[in-house]
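Chemist: After the sequence you'll find the predicted model.
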Amino acid sequence: MTVRETIRRETAKLTASERKIAHAVLADYPFGALQTIKEVAERCGVSAPSITRFVSKIGFAGYQEFQRQLIEELREGSRSPLDLKATEKLGSGNFIAEYARRAIALLDEMTGSVSQAQFDEIAKLLSDTNRTIFLLGGRISDSIARLLSQHLRQIRPRIHHLPAIQEDWPDLVLSMRKQDVVVLFDFRRYQPDLARLAERIALKRHPKIVLITDKWMSPIARHSDHVVALPIENDTAWDTAICAVAFVEALIVKVSEADWPATKGRIETWDTLRLSPPTIKNGDGNDA
């Protein structure tokens, strides 16, 4: 269990002052709690002993142990397939059946880490046609972002997938408004360019930022309005995207049903244009 999960589990047991510390830690997780105990206390408006009591109540022997756990989480967030291979746990039986069992277990875990309220709120944002939606992912996860953007384009207008070339970003960034939504996908071995993009649009354009990440938290989390932390470990050298794909597919269904008559009409028109392209004339006026 991460420190973040531990804090949320213990929230009901905290005093008002301790909840204030918890909110401050989670608001800039995990970086805000990597400061000295004095700096964290000053930022929260509490005493240093209050910080000590807080970390003790959530299960740590002291502030140093609390920070060591946070640092370990940061290390986990940078593990490569070579690192993961060293701890791989492959069975000797039917691999595909075993892999499927792991996938089912991860999907079950996802239902515990993503609340229905959080899912509904994100689906509501993506369903609002007054908002323009911008999407982008990392080197691998952009394929998942593209899956979502391709379906959203069929469901509703004003969907933009940011291009891979950074020099092409400013044009779309300049068009972002406060009511718009930026959906970013970033899993461990996080991409610095996505974090810089999130920071700039948060400071300059102020749209809603939805981050799809893992439990160790992309640095983008500190600039995000909604953070979805999904399970990705499946005891092999390769993290799995099965929960990310399932989450995206669930969003696609929910958004499409928010206004089904409009969705139906758009898909019908879309298919007419796609399957019956306009006739192109050649130079002499005849059909090509």
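Modeler: Yep, that arrived.
Chemist: Every contact and neighbour count from this point should use C-alpha atoms.
Modeler: OK.
Chemist: what distance separates the helix or strand where residue 211 lies from the centre of its chain?
Modeler: Using DSSP states H and E, residue 211 sits in strand 208-214. Counting by Cα atoms, centre = their mean, to the nearest Å, strand 208-214 is centred 3 Å from the centre of its parent chain.
Chemist: alright, now check it against this:
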Amino acid sequence: MTVQDAVRENLSELTAGQTKLANALLADYPFAGLQPIQQLADSTGVSPPSISRFVNRLGFAGFSEFQHRLIEELRESSRSPRDLRALSAEADDSCFLATYAQRFADLARRLPETITQQQLGTVAALLADPGRSIFLRGGRISDTLARFLSMHLRQIRQGVHHMADDPELWADSLLEMRRGDVVVLFDFRRYQPSVERLAAAIHAQRRAQIVLITDKWQSPAARHCSHVVALPIEIGTAWDTAAAALALIEALIVTVSEHDWTSTETRIECWDALRADLQGKDSNKDQETS
């Protein structure tokens, strides 16, 4: 459990002053917690002794231990494949596939502990709502996941838009967004600053529902998002895994399609007929020019 998770888990049991402190920590996580205790007290109006009692409630012996954990999380959230390779055991080529498959199976078993059925249902209901347009975008690597989800959602329903690669063109998408539309963002370890800026702009200017799919350390974009899904990505190698994200995406695709299967089936039938017609025309044209 991260410090952020611990703070959220205790929110319902905090005093008014502790709630104020917790909200300040979450609003600028983890950096707010890395300030000197007196500076944090001055900025939140919560006394240093109250801050100490708050971190004790979270399970830390004192404020220095609390900050040490935040620093460790910050370090973990920025690790590169080179860093992870130095920490992992050298791969044994003779049995690597079997070992990797076992790690994947262990990760898959942990997935229901990471995202609850209720959270899956909430996100799926947003994506299935025909009254909402959907916009998707990811980071440098994670945008492949956004593309994958957008392609399948377009087969299920209309109003699905994958945002352009060039951030200069994102303003076009923001202008099309209405209050209540859904934006799905992907951002994993070594987070993309442009994704955070995008989330901040959408939250401030368009008031859309933002769903962030990230890891347990959580992208800085999380502070601007309505729904945050934190997935396991560590698998003991130099490369983090996207397996949990793909499993979530496929579960969402199935769940969204079942919200109104009659409509989904009709759209797929029309989609397939149009594809077959267009492919046939392309084939005839190729024959005519060959």
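Modeler: Happy to help now that I have it. Note that the structure is a prediction, hence the values are computed from the model and not measured.
Chemist: all strands of the stretch 1-150 of the first structure, in order?
Modeler: 133-137 (DSSP state E, counting those that start in this stretch).
Chemist: all helices for it, in order.
Modeler: Here the stretch 1-150 of the first structure has its helices, by DSSP state H, counting those that start in this stretch, at 3-10, 16-27, 37-44, 48-57, 63-76, 81-85, 95-113, 116-127, 142-155.
Chemist: I'd like to know which of those helices lies nearest to residue 231 of the first structure.
Modeler: helix 95-113 (6.2 Å; Cα to Cα).
Chemist: so how far does the closest one sit from its counterpart in the second structure?
Modeler: In the superposition against the second structure, helix 95-113 of the first structure averages 1.2 Å from its aligned positions (mean Cα distance after the TM-score superposition for the first structure).
Chemist: which secondary structure elements does that helix contact?
Modeler: Helices and strands touching helix 95-113 of the first structure, as assessed by 3 or more Cα pairs under 8 Å, 6 or more residues apart in numbering; DSSP states H and E, comprise strand 226-230, helix 242-258.
Chemist: winner for burial among the helices of the stretch 1-150 of the first structure?
Modeler: helix 142-155 (a mean of 19; mean count of other Cα atoms under 10 Å).
Chemist: Stretch 123-135 of the first structure: how far from the chain's middle?
Modeler: On Cα atoms, centre = their mean, the centre of stretch 123-135 of the first structure falls 16 Å from that of its chain.
Chemist: actually stretch 239-258 of the second structure, not the one I typed
Modeler: Using Cα atoms, centre = their mean, the offset of stretch 239-258 of the second structure from its chain centre is 12 Å.
Chemist: For the closest residue in space to residue 246 of the second structure that isn't next to it in sequence, give its distance to residue 13 of the second structure.
Modeler: Nearest non-adjacent residue to residue 246 of the second structure, counting by Cα to Cα, 6 or more residues apart in numbering: residue 145, 7.4 Å away. Residue 145 of the second structure sits 37 Å away from residue 13 of the second structure, going by Cα to Cα, to the nearest Å.
Chemist: got a list of what residue 141 of the first structure touches?
Modeler: Residues near residue 141 of the first structure by Cα atoms under 8 Å, 6 or more residues apart in numbering: 185-187.
Chemist: The residues you listed into a markdown table, with extra columns for neighbour count and secondary structure?
Modeler: Listed next are the contacts of residue 141 of the first structure as a markdown table, based on neighbours: other Cα atoms under 10 Å; DSSP: H, G, I helix; E, B strand; the rest coil:
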| residue | neighbour count | secondary structure |
| --- | --- | --- |
| 185 | 27 | strand |
| 186 | 27 | coil |
| 187 | 27 | coil |
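Chemist: Looking at the second structure, which of these hold up?
Modeler: Among the contacts of residue 141 of the first structure, the ones whose aligned partners also touch in the second structure (both residues aligned by TM-score structural alignment, their matches' Cα atoms under 8 Å) are 185-187.
Chemist: Closest to residue 7 of the first structure out of those residues?
Modeler: Checking those against residue 7 of the first structure by Cα to Cα gives residue 187 as the nearest, at 21.9 Å.
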